[in-house]
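> next come a sequence and a model predicted from it.
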Amino acid sequence: MSFKFIKFTGLIFVFFACRDPKVIPNISSQRIPIEKSIKPKPSIENLIKPYKLHIEKSMNEVLCYSINAHSKKEGSLNTAIGNMMADAVFELSAPLLKKRYGLDLDVVLLNHGGIRASLPKGPIRIETAYNIMPFENEVVVSQMKGSVVMDLVNYLRTAKRAHPISGMTLKITKSGELGLLKIQNKPLNLEKTYNIATSDYLHNGGDRMNFFKKNDSVFRLDYKIRNILIDYFGSQDTLKPKADMRFTYTKKR
């Protein structure tokens, strides 16, 4: 598994005074680097071995296949892997939102920095989903007036970064001016209320997406983005994600 382990452990020595059990007169610590010179303890290895084998078996389960490898660095304003993630969140969140709250999903917005690994070529495993999305982020749906959605659009317009979106078409000039904006293939209505799916991290202001603080209502789906990826991969035979025209530069200056 591609997990990063803590490279240091620490020993803390606490010395208690005999005269008063409530007093700790001295505390000392020692930094011990975890490196190859430290030999594993057989008793500990035997203890964790069955759990390790179980996790490895689960993580190595093949869910589908990808024709090509895709990195989040491949595009300027939208990427194949980002589009796949946003579309997966839309596809699996929309029916849940409808069933639980009777609402229609309009847009999905994730963040470019939240994509933590590339999509490899070949077998796509459960481990792949953990590598791409190692965080415990969950999907939440924020209900916004069109005027607040415009703040979201302005954020994307000025950031000029490939934050994954779905359900929205956006074109900007090289200078950052708005050229085209459509939601579900319709012009933005400033008076309409839209349902925007995002992660709880972004909804709380992550990546400086402070416009979510102006929302009308928030609906929780209790669905981790990582689990969405696992379910999405499991529903596919072959992945063919691609960059498209959902967020691009317009030729107009």
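Thanks, I have the structure now.
> can we go C-alpha only for contacts and neighbour counts from here?
Noted.
> where do the helices sit along this structure?
Along the chain, counting by DSSP state H, helices occupy 42-59, 80-101, 126-132, 146-159, 200-203, 225-235.
> show me the contacts for the residue lying closest to Asn131 once chain neighbours are set aside.
Counting by C-alpha to C-alpha, 6 or more residues apart in numbering, Ala117 is the residue found nearest to Asn131 once chain neighbours are left out, at 5.7 Å. Listed by C-alpha atoms under 8 Å, 6 or more residues apart in numbering, the contact set of Ala117 reads Ser71, Asn131, Ile132, Met133.
> so which of those comes closest to Pro33?
Relative to Pro33, the closest of the contacts of Ala117 is Asn131; by C-alpha to C-alpha it sits at 25.1 Å.
> number of residues surrounding that closest one?
19 (other C-alpha atoms under 10 Å).
> contact partners for Ile67?
Neighbours of Ile67 in contact, by C-alpha under 8 Å, 6+ apart: Lys121, Gly122, Thr238, Leu239, Lys240.
> I'd like to know which of those are buried.
Buried by 16 or more other C-alpha atoms under 10 Å: Leu239, out of these.
> the structure to be compared is supplied as follows:
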Amino acid sequence: MTLKHYFLLATALAIYGCKQPQQFLTKVEGTEINISDSIYADPRIEAYIKPYRKHIETYLDSVLAYSKETYTKFDGEYNTALGNFMADALYEQANPVFLKRTGKNIDMSILNYGGMRAIISKGNVTIKNAFELMPFENSIVVVALKGHQIDDIIAYLLKSKKANPISKLKLKIDKDFNVIEKTINGEAIDANRIYYIATNDYLYNGGDYMTFFKPNVGLYKLDYKIRNALIDYFTKIDTLKPVIDDRFIQIK
């Protein structure tokens, strides 16, 4: 073996010998830190954030409308005043945007029962109420479905047996949950027609088991958050007075 070969072998052995052994995670440990009154706020941090907190509180307390009564999602069986308000507000605010962009009207809207996270109390309605009702960053989308797919939406509503917010869709069922009447905007549902349904991006992607939006004929993203739509609607209506109606009823 030549001197050159010895040199190369020694270098390789030196490099190999310096190589760190491969390490593996074998255990993770943690400790619980309780947050209580014993942990005092840092006055320097409090002083720094005070003007920002005041600005946010002033914004959230801005009065937009007045509510004639207190409304909750528990005040009806298959449709509630609060749910009707949510679905109607979605439709009213989304339709002008959709019409301007596409030249078409939205046919109906649907949200989920679990998405209503607060009540609206009698008295002043503020921006804070909109954040409480819709604390998520969900945005409005419009989905184009064929008429026969509306039956999948109806099947979902019947199976859930909850007051999921709907607007422009009308359902009447018997005591055995058989559909007696189903219309959109007062007209019989045409299996061959394309309907445009307003909802939010969470539900479009299968949230709350709403899998009926796929497949579809088209998807339109309005870049308009549900919360912002509520704020705009509150501002527009002045006085909030939704009612329980006959959009989804059971004949017993």
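Thanks, I have the structure now. Please read these numbers as outputs of a predicted model, since none were measured by experiment.
> looking at the contacts of Ile67 of structure 1, which are in strands?
Gly122, Thr238, Leu239 (DSSP state E).
> need the residues you listed in JSON lines with distance to Arg31 of structure 1, can you?
As requested, those are exported to JSON lines (distance: C-alpha to C-alpha, whole Å):
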{"residue": "Gly122", "distance to Arg31 of structure 1": "42"}
{"residue": "Thr238", "distance to Arg31 of structure 1": "48"}
{"residue": "Leu239", "distance to Arg31 of structure 1": "46"}
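> of those residues, which is the nearest to Phe13 of structure 1?
Distance to Phe13 of structure 1 across these (C-alpha to C-alpha) is lowest for Gly122, with 49.8 Å.
> from what I can see the closest one touches Ser66, true?
Yes: between Gly122 of structure 1 and Ser66 there is a contact under C-alpha atoms under 8 Å: 5.1 Å.
> what's near enough to touch Ala159 of structure 1?
By C-alpha under 8 Å, 6+ apart, no residues touch Ala159 of structure 1.
> give the aligned equivalent of it in structure 2.
By TM-score structural alignment, Ala159 of structure 1 lines up with Ser160 in structure 2.
> and the residue nearest to Asn131 of structure 1, how far from Asp200 of structure 1?
Ala117 of structure 1 sits 20 Å away from Asp200 of structure 1, going by C-alpha to C-alpha, to the nearest Å.
> one step back: export the contacts of Ala117 of structure 1 as TSV, with columns for distance to Lys22 of structure 1.
Output for the contacts of Ala117 of structure 1, formatted as TSV (distance: C-alpha to C-alpha, whole Å):
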residue	distance to Lys22 of structure 1
Ser71	56
Asn131	46
Ile132	48
Met133	45
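> just name the closest of those residues to Lys41 of structure 1, please.
Of the contacts of Ala117 of structure 1, the one sitting nearest to Lys41 of structure 1 (C-alpha to C-alpha) turns out to be Asn131, at 28.4 Å.
> returning to that earlier point: which one of the contacts of Ala117 of structure 1 is nearest Arg100 of structure 1?
Once C-alpha to C-alpha is applied, the member of these that ends up nearest Arg100 of structure 1 is Met133, at 25.0 Å.
> what count of nearby residues applies to that closest one?
Neighbours of Met133 of structure 1 (other C-alpha under 10 Å): 20.
> for Lys171 of structure 1, same thing?
By the criterion of other C-alpha under 10 Å, Lys171 of structure 1 has 22 neighbours.
> just Ile49 of structure 2 next, same as before
By other C-alpha under 10 Å, the residues close to Ile49 of structure 2 number 11.
> return the residues in contact with the residue most central in space within structure 2.
Nearest to the mean C-alpha position of structure 2, counting by C-alpha atoms, centre = their mean, stands Asn138 at 4.4 Å. Taking C-alpha under 8 Å, 6+ apart, we find Asn138 of structure 2 in contact with Asn200, Asp201, Tyr202, Lys225, Ile226, Arg227.
> of those residues, which stay in contact in structure 1?
With both residues aligned by TM-score structural alignment, their matches' C-alpha atoms under 8 Å, the contacts of those that structure 1 also has are Asn200, Asp201, Tyr202, Lys225, Ile226, Arg227.
> dump the residue contacts of the residue nearest to the fourth one when sequence neighbours are not counted.
The spatial neighbour of Lys225 of structure 2 that comes closest, neighbours along the chain excluded (C-alpha to C-alpha, 6+ apart), is Ser139 at 3.9 Å. Going by C-alpha under 8 Å, 6+ apart, Ser139 of structure 2 touches Asn200, Asp201, Lys221, Leu222, Asp223, Tyr224, Lys225, Ile226.
> and Asp208 of structure 2, what pairs with it in structure 1?
Alignment note (TM-score structural alignment): Asp208 of structure 2 maps to Asp207 of structure 1.
> neighbours of the nearest residue to its match once chain neighbours are set aside, just the number please.
Distance criterion C-alpha to C-alpha, 6+ apart; nearest residue to Asp207 of structure 1, sequence neighbours excluded, is Asn111 at 7.6 Å. Number of residues near Asn111 of structure 1 (other C-alpha under 10 Å) recorded here: 20.
> wait, Asn111 of structure 1 sits on His163?
Yes: counting by C-alpha under 8 Å, Asn111 of structure 1 does reach His163; the two are 4.6 Å apart.
> how close does Lys99 of structure 1 sit to Leu221 of structure 1?
As judged by C-alpha to C-alpha, Lys99 of structure 1 and Leu221 of structure 1 stand 10 Å apart.
> looking at these two, which is more packed in?
Neighbour tally, Lys99 of structure 1 and Leu221, criterion other C-alpha under 10 Å: the higher count belongs to Leu221, 17 against 11.
> enumerate every residue touching the more buried one.
Contacts of Leu221 of structure 1 (C-alpha under 8 Å, 6+ apart): Ser93, Leu96, Leu97, Glu138, Val139, Val140, Val141.
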